[in-house]
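Novice: Sequence first, predicted model second:
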Amino acid sequence: MNTELTPAPAAAAAIPGRRISVAPMMDWTDRHCRVFHRHISRHTWLYTEMVTTGALVYGDVERHLRFNDEEHPVALQLGGSDPADLATSAKLGEKWGYDEVNLNCGCPSERVQKGAFGACLMAEPQLVADCVKAMRDAVSIDVTVKHRVGIDQVESYDFVRDFVGTVAEAGCRTFIVHARNAILKGLSPKENREVPPLKYEFAYRLKRDFPDFEIIINGGIKTTAEIDLHLAHVDGVMLGREAYHNPYLMADFDQRYYGADTPVPSREQVLEAMLPYIEAQLHQEGGRGLKLNSITRHMLGLMQGLPGARGFRQTLSDAKKLAAGDPRLLLEAAARLRQST
């Protein structure tokens, strides 16, 4: 666990590219989830939940930024719209050893809108450019932007093209494109991930119009066949909910997308690899009230699609067993799965 404010610039050159990544997802992609995903894929790029600048400038920095060294490559996603606060937060992210800082310009929640950041920033591309410049001036790690293809009823490709062009003038070279509009009024965040139609062609056109930029596509992608199709047009693919609910989808990503010659881990090997981590976390964090469920809740989808997966989930969700705080519950769940097959 990174507990000291020490950057790790020497490791950056060895970090693989963002060919495949897991999206920042509130309440899901915390540090325990990221360690779990890392045991499935060594090279897939991981992102934190969105952390607001206010939480870092005025709050508990360690609580929001501490992570485990095994998570690399890992990016910090920031939410905010004040260039100075974003610069301060980016510097903190670099000090804590993150490999990238990403600015959220895609979240449509009312709470985010009240803070004048997230998706509503797409209406102010020059402000986003100012924010990017402030962060780039403050850090040496990559500064990237995650955004939508439009907001509300704006359907023109020109809108997102001009947004990217303006932000690029501040030096941003990586754009993560959630290929849907964000509807700022009338749809919940969940509905905003499902209702607005997908416009993958807009992301493809961005790559054609800005061939020197890294364009990563996000939104509704669920299979390796779909990933392969998108990679014929853009530089990278970011998975969201599918990576969380069906994490073993990522098991062969190192070999398939990064050319690794390491063996694909089995599901049981992933469980066994998590045991020392869970034991260490419960020992280190016991005084802070860490519960076993804080880690195991991210693992419920590991057996997705297998006979007996329901029993596996039931075992890992058993309140009495979880209260005992014994990491070997993972092995008990795996044994129940085997008995069902």
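Specialist: Okay, I see it. Because the structure is predicted, anything quoted here is derived from the model rather than measured. Residues are numbered from 1 along each chain as shown.

Novice: C-alpha only now, for contacts and for neighbours.
Specialist: Will do.

Novice: now for stretch 49-68, what's the gap between its first and last residues?
Specialist: 15 Å (CA to CA, to the nearest Å).

Novice: now stretch 219-227
Specialist: OK, stretch 219-227 end separation, CA to CA: 11 Å.

Novice: which residues of the stretch 1-150 of the chain fall in helices?
Specialist: For the stretch 1-150 of the chain, the helices defined by DSSP state H, counting those that start in this stretch cover 31-40, 53-57, 61-65, 83-95, 110-114, 125-138.

Novice: Where do the strands of this protein begin and end?
Specialist: 20-22, 45-47, 51-52, 74-79, 100-105, 142-151, 174-182, 214-218, 236-239 (DSSP state E).

Novice: Got another one to weigh against that:
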Amino acid sequence: MLLTAAAKTPRLSIAPMMDWTDRHCRFLHRRLSKHTLLYTEMVTSAALVRGKALHLLAYSPEEHPVALQLGGSDPAELAQAAKLGEYAGYCEINLNVGCPSDRVQSGCFGAVLMEQPTLVAECVSAMQAAVSVPVTVKCRIGVDEQDPEEVLPEFLARIVGAGCERVAIHARKAWLQGLSPKENRDIPPLDYDLVMRMKGLFPNLEISINGGITSLAQAQEFLDAGLDGVMIGRAAYHDPAAILCDADPVIFGTGTRVEPEEAVHEMLPYIDAHLTEGGKLGQITRHMLGLFTGRPGARAWRRILSEGAHQPSAGPELVLQALAQIQPSSGLRNAG
């Protein structure tokens, strides 16, 4: 297991996103940044412990530093799942206390756990007792009619008391009834100031801020203001080059900018190996569609991959055909 500075203090991380941050997505993101901490999609403790679905833990060692996010609410089961994650080589185990989907609520985990801070503390304590890697929490500032000013400090105090040393806070409430998961990512207002105040109340707690962050410049402002880390979600997925290509020199102070063209060429052997194992090209290229957002030729890049990746014979040559549509970068980004 590779532990880097990013795994210990993740100044920048990519949020766990269901159906998006799978192992192919993470492999691509790692081509763009060596140090940004990457997270899996949420994996339920029940799937690992009761369902024995250990294939959900599969990843390439080249993805490191990479963290496993778990969903669940049974302390003993989460402890077992955390052990499996540590054994698989993940550098951090994260507990999901932020997802508002109906499926997650029905399983009594995700954002609904904001209403049960004592149970969350028990889960954290059990997981920490089971593993030697960091156990972290990703949460909201509150749910439904809760007052975040009251709820969030109490929630953080409980998990800190259980031994949690790092938390990622999505600076929005979640509405468990009345808003879809997509709407919960946009409609509830952001309260960055509240998250900043939590750093003042809990100076020894490493706090990453999440929600609505769309640029490295914005991320750097939060770091300069005293937060320990910044977690970016959709912006990094839809326009990965804008977030990740400069992340190492700008956020971590090491290395040089990576060009997305380089990343595409580095993906080709990975694509070839995936196809040899019986995989499909589209399983990988769907995560690559936004690589050239704003660049001349980006539309043609997306069209060729979208229309051709499902063909049985599609392989690395289709990716090169699409790449040939991209005009050399002049430092300007336009409609593409």
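Specialist: It's in. Just so we're clear, the structure is a prediction, and the values are computed from it rather than from any experiment.

Novice: How alike are these chains, TM-score-wise?
Specialist: Comparison of the two superposed chains (TM-score structural alignment, normalised by the length of the second structure) gives a TM-score of 0.94, and 327 aligned residues with a CA RMSD of 1.6 Å.

Novice: how about stretch 267-274 of the first structure, aligned to which bit of the second structure?
Specialist: Under TM-score structural alignment, the match for stretch 267-274 of the first structure in the second structure covers residues 260-267.

Novice: on average, how far is that stretch from the matching bit in the first structure?
Specialist: With mean CA distance after the TM-score superposition for the first structure, stretch 260-267 of the second structure departs from the first structure by a mean of 0.6 Å once superposed.

Novice: residues of that stretch that come out buried?
Specialist: 260-261, 263-264, 267 (16 or more other CA atoms under 10 Å).

Novice: would a markdown table of these with distance to Ser106 of the second structure be doable?
Specialist: What follows is those, written out as a markdown table (distance: CA to CA, whole Å):
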| residue | distance to Ser106 of the second structure |
| --- | --- |
| Pro260 | 41 |
| Glu261 | 43 |
| Ala263 | 40 |
| Val264 | 40 |
| Met267 | 38 |
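
Novice: of all the residues you listed, which comes closest to Trp175 of the second structure?
Specialist: Distance to Trp175 of the second structure across these (CA to CA) is lowest for Pro260, with 37.4 Å.

Novice: measure that closest one to Ile93 of the second structure for me?
Specialist: Distance from Pro260 of the second structure to Ile93 of the second structure, counting by CA to CA: 30 Å.

Novice: Among the helices of the stretch 1-150 of the first structure, which comes closest to Gln314 of the first structure?
Specialist: Closest approach to Gln314 of the first structure among the helices of the stretch 1-150 of the first structure is made by helix 31-40 (18.9 Å; CA to CA).

Novice: which part of the second structure lines up with the closest one?
Specialist: The aligned range for helix 31-40 of the first structure in the second structure is 23-32, by TM-score structural alignment.

Novice: what's the average distance of that stretch to the first structure?
Specialist: Comparison of stretch 23-32 of the second structure with the first structure after fitting gives an average deviation of 0.2 Å (mean CA distance after the TM-score superposition for the first structure).

Novice: what sits up against that stretch?
Specialist: 36, 38-40, 58-60, 62-64, 240-241, 244-245, 258-260, 263, 266-267, 283-284, 287-288 (CA atoms under 8 Å, 6 or more residues apart in numbering).

Novice: Any quick ChimeraX command for the buried ones out of those residues?
Specialist: Buried residues among the contacts of stretch 23-32 of the second structure (16+ other CA under 10 Å), as a ChimeraX selection:
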select :36,38,39,40,59,63,64,240,241,244,245,258,259,260,263,267,283,284,287,288
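
Novice: Relative to Val112 of the second structure, how far out is the aligned residue in the second structure for Cys107 of the first structure?
Specialist: Residue correspondence to the second structure (TM-score structural alignment): Cys107 of the first structure is matched to Cys99. Distance, Cys99 of the second structure to Val112 of the second structure, by CA to CA: 8 Å.

Novice: would you list every one of the helices in the stretch 201-336 of the second structure?
Specialist: 216-224, 234-238, 240-244, 247, 260-276, 282-285, 298-308, 316-323.

Novice: what's the average distance of the shortest one to the first structure?
Specialist: Once superposed with the first structure, the aligned residues differ from helix 247 of the second structure by a mean of 0.6 Å; criterion: mean CA distance after the TM-score superposition for the first structure.

Novice: now that helix: how far from the chain's centre is it?
Specialist: Put simply, helix 247 of the second structure sits 15 Å off its chain's centre (CA atoms, centre = their mean, to the nearest Å).

Novice: Where does it end up in the first structure?
Specialist: Against the first structure, the aligned range for helix 247 of the second structure is residues 253 (TM-score structural alignment).

Novice: Could you do the second one as well?
Specialist: The alignment of helix 234-238 of the second structure onto the first structure (TM-score structural alignment) spans residues 241-245.

Novice: What residues sit buried inside that stretch?
Specialist: So, applying 16+ other CA under 10 Å, buried residues of stretch 241-245 of the first structure: 241-245.

Novice: Tell me if I'm right that Met17 of the second structure and Ala235 touch.
Specialist: No - counting by CA atoms under 8 Å, Met17 of the second structure sits too far from Ala235 to count as a contact (11.7 Å).
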